[in-house]
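In: A predicted structure for the sequence below; I have some questions about it.
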Amino acid sequence: MDMQKNLIDRVAMGDIFRRKASTLPHLDAVVEFREGTRRCLSHRQFNESLNRVAHMLRSLGIQPGDRVALAGPNSIEFEQVIYRCMKGGFVVIPLNHLQGREDLVYTINHCSAKVVIVEDSLADKFDGIKSDLDSAEHWINMVVTGCSVSSHYLDFQTAINNASAEEVIDVVIKDRDPLQILYTSGTTSKPKGLETSHLALFMNTLAAIIELGVEPKMAGSSRYGLYVGVRN
């Protein structure tokens, strides 16, 4: 498929961040309050960080369509992984880290995740299932709380700091390509994976904008930055 034609015609969620970085570079994109401190990335900063995550994953041999499992409460780091997967054509699987060992092992093996990215506060829990995973080749630690982790983890922040911030525009993405798989809780049987495509999430987002009455002049305001949570 012609790359330039794909860039023009496609509905790809990751393109939103590239465009916002160009049109509204200095406005808030993502905001988090952590231990009383406001952390914020502008659209330009957030887009650059997403590019770094993509290049970091590529350096590990991760290709478009590969699965990336992600575990952690909401944080800026969590959002960087989610939205970078959208830009790079990777498929992200946000894990329910409150699930038990058996369901976590099943979920990661069922989706054939090649990368497992874990917040440091959950590292011990995931160390306990590492030997039972079939496809996981790389383990990455997101330092959020400062907990010590095993040496087999690649440090997330160090890895993205060493990666390029250049825009990634060489990935062909089709409207109905999956961008995430959400697993059910598995209360009556094994967890079941529900795929969401780029087009489906785009239409869901558009419906929310219409329902909330967001006007074009509001869309770039700090009021509509992504607030990812408060941590004490």
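Out: Arrived safely.

In: Please make it C-alpha for all contacts and neighbour counts, starting now.
Out: Will do.

In: Quick check: next helix or strand after the helix or strand hosting N109?
Out: Taking DSSP states H and E as the criterion, N109 maps to helix 101-110. Remark: after helix 101-110, the chain's next helix or strand is strand 113-119, criterion DSSP H and E.

In: which outside residues touch that following strand?
Out: For strand 113-119, contacts defined as CA atoms under 8 Å, 6 or more residues apart in numbering pick out 62, 66-73, 126, 135-144.

In: That strand: what's the following helix or strand?
Out: For strand 113-119, the following helix or strand on the C-terminal side (DSSP H and E) is helix 123-127.

In: what residue lies at the spatial centre of this structure?
Out: I82 (1.0 Å; CA atoms, centre = their mean).

In: Make a ChimeraX selection of the buried ones in the contacts of strand 113-119.
Out: In ChimeraX, a selection of the buried entries from those looks like this (16 or more other CA atoms under 10 Å):
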select :62,66,67,68,69,70,71,72,73,126,135,136,138,139,140,141,142,143,144
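
In: Mark which of the contacts of strand 113-119 are part of strands, please.
Out: Those of the contacts of strand 113-119 mapping onto strands are 67-71, 138-142, per DSSP state E.

In: okay if I get those residues as a markdown table plus distance to G225?
Out: Listed next are the ones in strands among the contacts of strand 113-119 as a markdown table, based on distance: CA to CA, whole Å:
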| residue | distance to G225 |
| --- | --- |
| R67 | 27 |
| V68 | 25 |
| A69 | 25 |
| L70 | 22 |
| A71 | 23 |
| H138 | 31 |
| W139 | 30 |
| I140 | 27 |
| N141 | 26 |
| M142 | 22 |
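
In: Among these, which one sits closest to S148?
Out: Nearest to S148 among the ones in strands among the contacts of strand 113-119 is N141, at 10.0 Å by CA to CA.

In: wouldn't the closest one be in contact with H152 here?
Out: No - using CA atoms under 8 Å, N141 is not in contact with H152; the gap is 9.3 Å.

In: Tell me which residues are up against the helix or strand where V53 lies.
Out: For V53, the host element (DSSP H and E) is helix 43-59. Residues outside helix 43-59 that contact it (CA under 8 Å, 6+ apart): 17-18, 20-22, 24-30, 80-81, 83-85, 87-88, 159-161, 163-168.

In: and what of stretch 12-28?
Out: In contact with stretch 12-28 (CA under 8 Å, 6+ apart) are residues 40-47, 83-88, 167, 173-175, 198-199, 201-202, 220-222, 225-226.

In: which among the residues you listed end up buried?
Out: Neighbour-count burial (16+ other CA under 10 Å) is assigned, among the contacts of stretch 12-28, to 40-47, 83-88, 173-175, 198-199, 201-202, 220, 222, 225-226.

In: So for stretch 110-129, what gets flagged as buried?
Out: For stretch 110-129, burial by neighbour count (16+ other CA under 10 Å) applies to 111-123, 126.

In: Comparison target below:
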Amino acid sequence: MDRTLFQKIWSRDGWAGLPVHRSLLTPLSFLERTLHVFPEKIGIVDGDRRFTYREVGERVYRLASALRRAGVRKGDRVAVLSPNAAEVLEAHFGVPQIGAVLVAINVRLSPSEVAAIVRHSGARVLVADASLADTVASLRRDLDLSLVVWTGEGRSRDPAWGEIGYEGFLETGSPEPFAPDVDDEDQTITINYTSGTTGQPKGVMYTHRGAYLNALGEIVETGLQAESVYLWTLPMFHCNGWCFTWAVTAAGARHVVVPKVEPARVFELVEQEQVSHLCGAPTVLVMLQSELPSPGYRFPQPLRTVTAGAPPPPAVIERMEGLGAVITHVYGLTETYGPHTVCKWKAEWDGKAISARAALKARQGVGYVHAPELRVVDAQLNDVPADGETMGEIVMRGNNVMKGYFRDPDATAAAFAGGWFHSGDLGVMHPDGYVELRDRKKDVIISGGENISTVEVEKVLFFHPAVLEAAVIGVPDEKWGEVPKAFVTLRPGRSASEAEIVGYCREHLAHFKCPKKVEFGPLPKTSTGKTQKFKLREKEWAGQAKRIH
């Protein structure tokens, strides 16, 4: 591939018509720059496979041109159903290169849920991993798919059914670079379907501009550099991997891919590849803490660990930093390209005790450098007092907010009511301007007229030495309407009784906030590690009138 072409492909007529002081913002430009600067550098490590950025570029262009030859046109949707893999990274560049829209689907969904997403998005082409062949087979007859491209091993190909292997499909394309088919930076680049923790998933539309800016924000806020090595403990199908699919490439850093989180494998790769960055929900951090390679283990080099997905208990942060990790706490939603806020650290906090630092890092913080618009408001969109106590809804707008919900104008209008995106999350504004999440609107417990933050109770539970994970919900009560109940997963080899857990909470909380009941066992979770409290509520409130807050 001729490197000089990378400097020429951006000069086509559609872009040349822009003012000299402007260029269209698209993350596709990140790959071009990295190909120009680091062509021979290892860009992707996926098991035994190691690709230089030159090879990545060739494969991306082959994918893009092969899709075009297969009839995919600008604006068409291409669905991807696969665990983390080099092919999924390539799709993040190859699909939008021809102006098409990537739809990355959660691999843990049921066949009917996958079918609903493919049908709603209108995708005609599906790139699927062979390990999910049974899922695909069950939905093929119900969907109008013109082509299925199989990645991985062990799946027979049937050309009569429009099926082909990924490597064979790449051979039908050309490695020669060409200008991306992007003429509007507000053009949709991906559609990400919400996790479905509360109901029917909605298709969240990201733009080239938003993805570009969010990726730059990740570089700034998490310290990505060309020397960085990023381990994919976060699913790429989740908010396009919080846009790290594009950010790591933009930095010229190395992607190290794992299909799922297995602590032993994570520790092995951290050492072998000298991993500097990884992301994950607090549950991922809990998994790592509970399966250390050896007593007293510490990471061999500083490991920037970015966590989000649920408010991380200070105890989890404290234990992780005790292993030598540097925690960056971020917060956001699918509708905000993943992270929208970061608990921006201040040097004057360094001298505090580790427990105090962990409590500070548990706050959700301030808007990203490119997305500072963030407020905590009451029902009339008035700012609540910045006293760290008065709760309101967290709202945001600007560069980091979705374009809207695909084919759902009513839901889009409701989400954007009053000119701000409504997160549905309740929080407080501290005097220093840092936001702290207190609960989801639907999760707040109203017991005898008193509001109880489930997050506050969970933070206390996580400090109990026998508790590995915990979730708190409101359950029916004849006298108080509802009262807190804790669902607790104990650490391996540890034991605790209901009375012990309740007594521990009563030592640290007002008594009305403490769980009245405790149930031990594993917690139901989404594929990204979020506890599915709605499943716990459904069981506890079966046959009861639903709460209305």
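Out: Yep, that arrived. What you see is a predicted model, and the numbers here were worked out from it, not measured in a lab.

In: re the thing from before, now do the same for the residue nearest to the centre of the first structure: its match in the second structure.
Out: Using TM-score structural alignment, the partner of I82 of the first structure in the second structure is H92.

In: Quick one: list the elements packing against the strand or helix carrying its match.
Out: Per DSSP H and E: H92 of the second structure is located in helix 86-97. Judged by 3 or more CA pairs under 8 Å, 6 or more residues apart in numbering; DSSP states H and E, helix 86-97 of the second structure is in contact with helix 28-37, strand 42-46, helix 53-69, strand 101-104, helix 244-251.

In: can I get these in JSON lines with distance to F462 of the second structure?
Out: Shown next, in JSON lines, are those (distance: least, CA to CA, whole Å):
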{"stretch": "helix 28-37", "distance to F462 of the second structure": "41"}
{"stretch": "strand 42-46", "distance to F462 of the second structure": "35"}
{"stretch": "helix 53-69", "distance to F462 of the second structure": "43"}
{"stretch": "strand 101-104", "distance to F462 of the second structure": "33"}
{"stretch": "helix 244-251", "distance to F462 of the second structure": "29"}
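
In: closest to Y230 of the second structure out of the ones you listed?
Out: Among those, the nearest to Y230 of the second structure by CA to CA is helix 244-251 (7.1 Å).

In: Name the next helix or strand downstream of that closest one, please.
Out: Following helix 244-251 of the second structure in sequence order, the next helix or strand is strand 254-257 (DSSP H and E).

In: hang on, the earlier thing: and the helix holding V53 of the first structure, which stretch of the second structure?
Out: Aligning helix 43-59 of the first structure against the second structure (TM-score structural alignment) gives residues 53-69.

In: can you give me how far that stretch is from the chain middle?
Out: Average the C-alpha atoms of stretch 53-69 of the second structure, do the same for its chain, and the two points are 26 Å apart (CA atoms, centre = their mean, to the nearest Å).

In: Tell me roughly how far it lies from the first structure on average.
Out: Compared with the first structure after fitting, stretch 53-69 of the second structure deviates on average by 0.6 Å (mean CA distance after the TM-score superposition for the first structure).

In: Just the buried residues of that stretch, please?
Out: Neighbour counts using 16+ other CA under 10 Å place 53-68 of stretch 53-69 of the second structure among the buried residues.

In: And the most far-flung residue of the first structure relative to its centre, how close does it get to D103 of the first structure?
Out: In the first structure, counting by CA atoms, centre = their mean, T188 sits farthest out from the average C-alpha position, at 28.2 Å. Computed as CA to CA, to the nearest Å, the T188 of the first structure to D103 of the first structure distance reads 12 Å.

In: same question, I16 of the first structure
Out: Per CA to CA, I16 of the first structure is found 34 Å from D103 of the first structure.

In: So these two - more neighbours on which side?
Out: With neighbours defined as other CA atoms under 10 Å, I16 of the first structure and D103 compare such that D103 has more, 20 against 15.

In: Could you check the angle the helix holding H92 of the second structure makes with strand 42-46?
Out: Helix 86-97 of the second structure and strand 42-46 are oriented at 130 degrees to each other (axes from the mean of the first three to the mean of the last three CA atoms, to 10 degrees).

In: re earlier: ok, now which ones touch the closest residue to the residue nearest to the centre of the first structure other than its chain neighbours?
Out: Excluding its sequence neighbours, the residue lying closest to I82 of the first structure (CA to CA, 6 or more residues apart in numbering) is V92, at 6.3 Å. V92 of the first structure is in contact with 67-70, 82, 85-86, 179-181, counting by CA under 8 Å, 6+ apart.

In: Same question for S423 of the second structure.
Out: 333, 393-396, 415.

In: in terms of contact, does I445 of the second structure touch T454 like I think?
Out: Yes - contact criterion CA under 8 Å: I445 of the second structure and T454 qualify, at 7.1 Å.

In: Overlap in contacts, those two.
Out: Shared contacts of I445 of the second structure and T454, defined by CA under 8 Å, 6+ apart, are found at 473, 484.

In: quick revisit: mind checking how far the residue nearest to I82 of the first structure is from P64 of the first structure?
Out: From V92 of the first structure over to P64 of the first structure the distance is 11 Å, taken as CA to CA.

In: next one: F33 of the first structure
Out: Distance, F33 of the first structure to P64 of the first structure, by CA to CA: 32 Å.

In: got it, and R231 of the first structure?
Out: Distance, R231 of the first structure to P64 of the first structure, by CA to CA: 33 Å.

In: repeat for I209 of the first structure
Out: For I209 of the first structure, the distance to P64 of the first structure equals 29 Å [CA to CA].

In: More neighbours: which of those two?
Out: A direct count of neighbours by other CA under 10 Å for I209 of the first structure and P64 places P64 higher, at 17 against 13.

In: and Q187 of the second structure, what does it touch?
Out: Q187 of the second structure makes contact with 207-208 under the criterion CA under 8 Å, 6+ apart.

In: what does it align to in the first structure?
Out: Using TM-score structural alignment, the partner of Q187 of the second structure in the first structure is D177.

In: got it, and G165 of the second structure?
Out: Using TM-score structural alignment, G165 of the second structure sits opposite D155 in the first structure.

In: Could you give the number of residues near its match?
Out: Neighbour number of D155 of the first structure under other CA under 10 Å is 17.

In: what's the spacing between it and T196 of the first structure?
Out: Distance of D155 of the first structure to T196 of the first structure, given as CA to CA: 29 Å.
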